[in-house]
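Enquirer: Mind folding the following:
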Amino acid sequence: MSPVLQIALTLGSVAALLGLMAVVRRLAAQWQISAEVQRKLVHVGTGLYALSLPWLFPDRWPVYALVGVTLIVMMVLRLPNSKLGGALHGVERQSYGDLLLAISVGLCLFLAGDDLYLYVLPIAVLTFADAAAALAGSTYGKRFFRVEDGNKSIEGSVVFFVITLVISMLCLMLMTSFAPLNIIMLSLMVAGFGTLVEAASWRGFDNFFLPLGLLIFLAVHAASPLQELAMLAVTFALSIVAFKAISPKIGLTNHASRVYVITVFLLLAVTAVQNALVPILVLAAHAWSRTAAPCNSRFPDLDIVAALALVSIGWLTLGNATGWNAVSFYGMTSMGMMVGLCAIAVTPRSILARVAILAAIVLALCVVRYLVIGLNPDPANWNGPMWSVTVASLASATAVPSLVPQAFAQARVLKLTLLSLAIPLATYLYSIDYSGFFT
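Expert: Below you'll find the model as predicted:
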């Protein structure tokens, strides 16, 4: 297929999406269809089309262009005077699901590579199981549990589990050569993990965390022996029980504790244990700062989880896109987030105590980084230990919150994340070799 034809097909795809939304709006006006059902109809239609993309486009670049154009269109539809946007944004709760769905499609297709089941399975679950769970819960739900911006139903979660189990078994049987028992175990784990992610998500973040979480889980563990899969399932179940017991003691809601379990599990799936240690400690530092110096965020525990997930997947995607391993820079970013949160946590103390505590934390983080560098393979350390960059990043993340803590009373996690990203990201973009990108 020629590039011109692929560009035309890309633009036609956007037109088809707008046409679908127009049809849904017209049918809703005639048949009194609720805003939630309208949104899910568009969701299913978009997901069905997304499943055809690997076969519809022979190249990947038109798909990424399609995702970019779709994001622009979705932003336009969010304008107050947009009539078509009502099919997506008519629900009362605030949701970023439309934007996150487009981003997830592009990221999943990129990260899946030639293993198409890593793309098809997560997108199929997101398309069918998520929509069925929402509709079943809103129609037949009688037993509800609380999340920060609303309620979800047990009935919806059961429907999600069953449909995800069926989709997983079909995809793995038809698209892989895994042993039957492994397929059953993987399908049960995908259904269980996916159900927990869907039940714990908020503001449409399931459109991001669900497909990316399933893809990462399958990419790391799909080829594992049956015994390892069983041990992983037991570990995950025990983690849920442990967090449920600990969460009331550290002021976490039940929802936040479930989200923390998912986050820790995904961190361990994305990278080796030594590289996941500091990101996990970021959660502990956040719990400390939230208690010692509360911020004005409505859901601070969810903010830090979203930031960690986005940073982790962002560095993973950037490393895959450039071919230059980004795990060392990911570690520096996590160190900056942790020390920044600790700097805010100690602001009520005396200056001498703050300096002593932060100096000890920075020293401990440097020791951890030294050990991690030794444990990681050579490709992870291709730019050397970068001690000067590490010290500069830690100094920045420590000094700014210490000097102007009032600036972090609002949007704390976002500001600290951007501050922690600045030096590692600039160094990474400066250090990689761009010559291979243009050949």
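
Enquirer: Only C-alpha atoms from now on, for both contacts and neighbour counts.
Expert: Will do.

Enquirer: now the strands for the protein?
Expert: Ranges of strands in the chain, per DSSP state E, are 144-147, 150-153.

Enquirer: For Val270, which non-adjacent residue is closest in space?
Expert: In space, and not counting its chain neighbours, Val270 is closest to Ile216: 6.5 Å by C-alpha to C-alpha, 6 or more residues apart in numbering.

Enquirer: Now stretch 167-177: buried residues?
Expert: For stretch 167-177, the neighbour count (16 or more other C-alpha atoms under 10 Å) marks Ile167, Ser168, Met169, Cys171, Leu172 as buried.

Enquirer: Stretch 391-401 now?
Expert: Under 16+ other C-alpha under 10 Å, the buried positions of stretch 391-401 are Ser393, Leu394, Ser396, Ala397, Thr398, Val400, Pro401.

Enquirer: please give me the structure for this one as well, since I'd like to look at both together:
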Amino acid sequence: MQQPLAFRMRPRNIEEVFGQQHLVGEGKIIRRMVDAKMLSSMILYGPPGTGKTSIASAIAGSTRYAFRMLNAATDTKKDLQIVAEEAKMSGTVILLLDEVHRLDKTKQDFLLPFLENGKIIMIGATTENPYISINPAIRSRCQIFEVKSLNETDIQAAIKQALSDEERGLGLYQTRLTDDALLHLSRATNGDLRSALNALELAVKSTQPDEDGTIQLTLAVIEECVQRKALTHDKKGDAHYDVISALQKSIRGSDVDAAMHYLARLVEAGDLVSICRRLMVIGYEDIGLANPAAAARTVTAVQAAEKLGFPEARIPLAQAVVDLCLSPKSNSAYLAIDGALADIRNGLVGEIPAHLKDSHYKGAADLGRGVGYQYPHDTPDAWVDQQYLPTGMTNKHYYQPKMTGKYEQALAHRYQHLEKNKKNRS
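Expert: Here you go, the predicted structure:
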């Protein structure tokens, strides 16, 4: 039985990796490690199908080290011993350890000495947050890199290569993939290249050629093979972003019915990733300090939706949309950080007051670092009238409170009280 297209198209060297340019691009950390042949054990974490195994395979191909693959959950200590013996006899072995967060203590204790002496270069792969799910003993011996979902351009480039590659891909088939079908295939799989390639292979091998012997991969064919409907047949591909924009603007405008309509469009298209990301953005950008609890509830709803998957995910998502729509709204924090960033980017930074500078080192006091700093918790109101903003910026005001929710009203009263104290003591 032939191996799946996604398996066959795995990169043979670091140059063939699609996406993850923040790690494997020219001058970036993993590329530097490969070029210098100074590899260290690492943990790659991120969503499924984003290239964790591909990066490990590419590193091995570029360095020409032996490459072995094990699963921390299903493979045994004996399997690790076999890899260790190979490393002792032939030199360095790159070990891709999938589901590394499920490595038990027995296997971990066996593996640690080999990670220490560099005989085994472990590349752990996981979809879990390693800072939470992986034992500190392993984590401390590895560099941790986040692998991100591929963008449309990366996935489209991989699809085109798979269609043209006669040795590993589908180049022996005479295929025509329409522009709208390519666009939908690159979006509907939500950054998962494995899913995109496997759907492409199914489409090619299950579609009968036309009279000219050409396999016509239309939007309808791709919709069936990925089991997700396109939002529209608009070849320019604007509809995807239009619907997301309309969802946010409808929630911002407190129109529950309109927001529910646009949510339904995205649910029907199966775009869980875009929905979840956008709702969390809305929770903090548009609801903000008027109702922080709504933002927290949105995060909980998103987590539930991601655990449930469709079709059940629609229920917590709908609940979050109603909650956000009818919540009081404030963009004060959003405006405050953007105002501060604008000053930074325009070169307005100023000198940090000496009494705020780090004083936890020998000789700091001789330089005036931390001298004169007053500790607010030593005062009844937990507030001291001293300079915090950089020199030359003491009149800057970024945060302008709004009065649209009880929580921010309380913040506003506190803010106004402190501002009044500043004026009274000046």
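
Enquirer: Drop the TM-score for these two in here.
Expert: Here the TM-score for the pair of chains, by TM-score structural alignment, normalised by the length of structure 2, is 0.31; 211 aligned residues with a C-alpha RMSD of 6.9 Å.

Enquirer: hang on, the earlier thing: ok, which of the strands of structure 1 comes nearest Pro3 of structure 1?
Expert: strand 150-153 (45.0 Å; C-alpha to C-alpha).

Enquirer: Work out the gap between the closest one and the centre of the chain.
Expert: 21 Å (C-alpha atoms, centre = their mean, to the nearest Å).

Enquirer: by contact count, what packs against that strand?
Expert: On a contact count with 3 or more C-alpha pairs under 8 Å, 6 or more residues apart in numbering; DSSP states H and E, strand 150-153 of structure 1 meets strand 144-147.

Enquirer: Check what contacts the strand it packs on and list those residues.
Expert: Asn151, Lys152, Ser153, Ile154, Ala200, Trp202, His255 (C-alpha atoms under 8 Å, 6 or more residues apart in numbering).

Enquirer: Tell me the buried residues in the top helix by length along structure 2?
Expert: In structure 2, assigned by DSSP state H, the helix with the most residues is helix 406-425. Within helix 406-425 of structure 2, the residues scored as buried using 16+ other C-alpha under 10 Å are Glu408, Gln409, Leu411, Ala412, Leu418.

Enquirer: before we move on, back to that, report the two of the buried residues of stretch 167-177 of structure 1 separated the most.
Expert: Ile167 and Leu172 (8.5 Å).

Enquirer: returning to that earlier point: can you tell me which of the contacts of strand 144-147 of structure 1 is closest to Val14 of structure 1?
Expert: Using C-alpha to C-alpha, these come closest to Val14 of structure 1 at Trp202, 26.8 Å.

Enquirer: now the buried residues of helix 406-425 of structure 2 as a markdown table including distance to Val243 of structure 2?
Expert: What follows is the buried residues of helix 406-425 of structure 2, written out as a markdown table (distance: C-alpha to C-alpha, whole Å):
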| residue | distance to Val243 of structure 2 |
| --- | --- |
| Glu408 | 30 |
| Gln409 | 33 |
| Leu411 | 34 |
| Ala412 | 35 |
| Leu418 | 43 |
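
Enquirer: In space, what's closest to Cys279 of structure 2 - neighbours in sequence excluded?
Expert: Actually, residue 279 of structure 2 is Leu. It isn't Cys. The nearest residue in space to Leu279 of structure 2 (C-alpha to C-alpha, 6+ apart) is Thr298, at 7.0 Å.

Enquirer: can you check Arg176 of structure 2 too?
Expert: With C-alpha to C-alpha, 6+ apart, the residue lying closest to Arg176 of structure 2 is Gln216, at 5.1 Å.

Enquirer: that older thread, show me which of the strands of structure 1 has the highest average neighbour count.
Expert: strand 150-153 (a mean of 17; mean count of other C-alpha atoms under 10 Å).

Enquirer: got the end-to-end distance for stretch 68-81 of structure 2?
Expert: Taking C-alpha to C-alpha, to the nearest Å, the first and last residues of stretch 68-81 of structure 2 lie 12 Å apart.

Enquirer: what about the helices in the stretch 51-200 of structure 1?
Expert: 61-77, 86-89, 97-112, 117-124, 130-140, 154-175, 180-200 (DSSP state H, counting those that start in this stretch).

Enquirer: and the last one, how far from the chain's centre?
Expert: The reference is to helix 180-200 of structure 1. 17 Å.

Enquirer: Is it correct that Gly124 of structure 2 falls within a helix?
Expert: No. Read with DSSP: H, G, I helix; E, B strand; the rest coil, Gly124 of structure 2 is strand and lies in no helix.

Enquirer: Please determine how far it is located from Gln143 of structure 2.
Expert: For Gly124 of structure 2, the distance to Gln143 of structure 2 - C-alpha to C-alpha - is 10 Å.

Enquirer: And those two? Which one has more around it.
Expert: Neighbour count, other C-alpha atoms under 10 Å: between Gly124 of structure 2 and Gln143, Gly124 has more, with 29 against 12.

Enquirer: just checking, the more buried one touches Thr53?
Expert: No. Counting by C-alpha atoms under 8 Å, Gly124 of structure 2 stays clear of Thr53, with 9.2 Å between them.

Enquirer: one step back: would you check which pair of the contacts of strand 144-147 of structure 1 lies furthest apart?
Expert: Ile154 and Trp202 (15.9 Å).

Enquirer: Settle it for me: which of the two has more neighbours?
Expert: The neighbour count for Ile154 of structure 1 versus Trp202, taken as other C-alpha under 10 Å, is higher for Trp202 (22 against 17).

Enquirer: Next, format the buried residues of stretch 391-401 of structure 1 as CSV and append distance to Ser289 of structure 1.
Expert: CSV is the format used below for the buried residues of stretch 391-401 of structure 1 (distance: C-alpha to C-alpha, whole Å):
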residue, distance to Ser289 of structure 1
Ser393, 20
Leu394, 17
Ser396, 18
Ala397, 14
Thr398, 14
Val400, 15
Pro401, 12
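
Enquirer: between the residues you listed, which is nearest Met335 of structure 1?
Expert: Using C-alpha to C-alpha, those come closest to Met335 of structure 1 at Leu394, 7.1 Å.

Enquirer: Quick check, that closest one in contact with Leu363.
Expert: No. Taking C-alpha under 8 Å as the definition, Leu394 of structure 1 is not a contact partner of Leu363, at 10.2 Å.
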